[in-house]
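Engineer: Based on what follows, work out the 3D shape:
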Amino acid sequence: MNLSLFDQFASPIFLGIPLIAIALLIPTLLLPSPNNRWINNRILTIQTWLISSITKQIFLPVNIPGHKWALMLMSLLLYLMTINLLGLLPYTFTPTTQLSMNMGFAVPLWLATVIIGLRNQPTAALGHLLPEGTPTPLIPALVIIETISLFIRPLALGVRLTANLTAGHLLIQLIAMAAYALLSMAPVVSALVVLVLFLLTLLEIAVAMIQAYVFVLLLSLYLQENV
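Structural biologist: Model prediction:
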């Protein structure tokens, strides 16, 4: 039972090609690209409005030098959101359930924010390791604690995204198996379980979008501390 549940998180291979590679490429093909016309279609208009609104919301607390990251972080947001939503379709694979991939996004971006802080304002960046007004006897312990919390940040980013999506996929599969098992024994109960499954799917759609937003939002907050 456990193996059949967790098999969905192993990248399938078809004709020697790992499908995770296809799953990583498809989102870039689905997003419409702008054109040179003055009047775009409705999809591009809605997309532009949403991207503009979310960009303003995320970068509102970020200083002006950090606005250079807007294009990269918004591209990452759209990419993660598309991957998460496509993973809810039947017979698909969700690459963001792999901790290695999420850490591959989190570690370089977090490290870039730290390097920017050490290069542009080394005193302020190192000052985050020791809060102002700390009693002298607590200084060594606080420096160690703050250093550990600094290095845990990328791990927290990757684990949060992986755990939320993995838990949602497992819960959907468990409820779907329960609905199928009850179909012959108790059709009414099975119909109620299917209703719960539908509501859970709506919740997972919201979680897929929110987790991508939280991932990028936390990166912007890390950036704000170092610009």
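Engineer: use CA for all of it now, contacts and neighbours both
Structural biologist: Noted.
Engineer: can you pull the buried residues of stretch 42-52?
Structural biologist: Leu44 (16 or more other CA atoms under 10 Å).
Engineer: what's in contact with that stretch?
Structural biologist: Pro32, Ser33, Pro34, Met74 (CA atoms under 8 Å, 6 or more residues apart in numbering).
Engineer: Only the buried subset of the residues you listed, as a ChimeraX command please.
Structural biologist: To isolate the buried ones among those in ChimeraX, judged by 16+ other CA under 10 Å, type:
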select :74
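Engineer: Using TSV, lay out the contacts of stretch 42-52 together with secondary structure and distance to Thr136.
Structural biologist: TSV is the format used below for the contacts of stretch 42-52 (DSSP: H, G, I helix; E, B strand; the rest coil; distance: CA to CA, whole Å):
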residue	secondary structure	distance to Thr136
Pro32	coil	57
Ser33	coil	57
Pro34	coil	58
Met74	helix	43
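Engineer: Now the second one, please; I'll put the structures next to each other:
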Amino acid sequence: MALNFFDQFMTPIYLGIPLITLATLMPRVAFLQPTSQWVHGRLTVLQSQFINNATYQLFAPLSLKSHAWALLIISLMTFLITINLLGLLPYTFTPTTQLSFNMAFAIPAWLATVIIGLRTQPTHAFAHLLPESTPPLLIPILIIIETISLFIRPIALGVRLTANLTAGHLLIQLISTAVFTMIHTFPLVAMLTGVLLLLLSILEIAVAMIQAYVFVLLLSLYLQENT
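Structural biologist: Purely as a prediction, here's the structure:
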């Protein structure tokens, strides 16, 4: 009986406990709080440099008002990167392949940026719905289009993260299945396919990190428009 390739994206349950809950708690376990005994350790310094560089890249173009969001956005980026990378290990589950899981982060974060813009600078927030020097006949159409594009933003955030990770996991499973199928009949082809699988796994590690960064980068851009 052939297995369904999409079974890997179903939330597994072990002893009545959904593993998506344990996977969500893993980043808190992976990133321990430094103590005075190992505050200058190599791993801690590397982690601090990564977070500092990411914070600078994200918030250097933003206004000072946006810097209050630094802790939230950087924590979200670290959380997503850890979840994505842990999902590449064997016998694990990737929660970010679930659209509902990603939307649970995308919608509240996007909505918060919109509410902040409406509260602090409502004129500037509504000005995004209508470009300058618009002909009067096009004003209703452009307002509708810009409003739709505004509400599509959180959907694009969640779907982008879900689609990229799902596609990578499917490709890895398809190629690995081909390797195990051909290893006895066509060993040379299986070896070449195995090399391709290794390169794809390295690429998927990069994709897991890049997609988490793109997720928070777009959030920072939405924040920049509303502060």
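Engineer: Can you pull the TM-score for these?
Structural biologist: The pair, once superposed, lands on a TM-score of 0.97 when counted by TM-score structural alignment, normalised by the length of structure 1; 227 aligned residues with a CA RMSD of 1.3 Å.
Engineer: closest to Met185 of structure 1 among the contacts of stretch 42-52 of structure 1?
Structural biologist: Closest approach between the contacts of stretch 42-52 of structure 1 and Met185 of structure 1, by CA to CA: Pro32, at 47.1 Å.
Engineer: Quick check: longest helix in structure 2 by residues?
Structural biologist: helix 139-182 (DSSP state H).
Engineer: count of neighbours near Thr136 of structure 1?
Structural biologist: Using other CA atoms under 10 Å, Thr136 of structure 1 has 7 neighbouring residues.
Engineer: Give the equivalent position in structure 2 for it.
Structural biologist: Under the alignment (TM-score structural alignment), Thr136 of structure 1 maps onto Pro136 of structure 2.
Engineer: Leu217 of structure 2 against Tyr56, yeah?
Structural biologist: No: counting by CA atoms under 8 Å, Tyr56 is not a contact partner of Leu217 of structure 2; they are 11.7 Å apart.
Engineer: Which one's more surrounded, these two?
Structural biologist: It is Leu217, of Leu217 of structure 2 and Tyr56, that has more neighbours when counted by other CA under 10 Å, with 18 against 12.
Engineer: got a list of what the more buried one touches?
Structural biologist: Contacts of Leu217 of structure 2 (CA under 8 Å, 6+ apart): Leu58.
Engineer: Please repeat the previous calculation with a cut-off of 10 Å.
Structural biologist: Ala54, Gln57, Leu58, Phe59, Ile73, Met77, Gln211, Leu223 (CA atoms under 10 Å, 6 or more residues apart in numbering).
Engineer: In which helix or strand does it reside?
Structural biologist: helix 187-225 (DSSP states H and E).
Engineer: got the buried residues for that helix?
Structural biologist: Here helix 187-225 of structure 2 shows 190, 193-194, 197, 200-201, 204-205, 207-209, 211-213, 215-220, 222-224 as buried, counting by 16+ other CA under 10 Å.
Engineer: That one vs structure 1, average distance?
Structural biologist: Taking mean CA distance after the TM-score superposition for structure 1, the mean distance separating helix 187-225 of structure 2 from the aligned residues in structure 1 is 0.2 Å.
Engineer: and that helix, how far from the chain's centre?
Structural biologist: Remark: helix 187-225 of structure 2 is offset 11 Å from the chain centroid, using CA atoms, centre = their mean, to the nearest Å.
Engineer: again, but for stretch 55-74 of structure 2
Structural biologist: Per CA atoms, centre = their mean, the centroid offset for stretch 55-74 of structure 2 relative to its chain is 18 Å.
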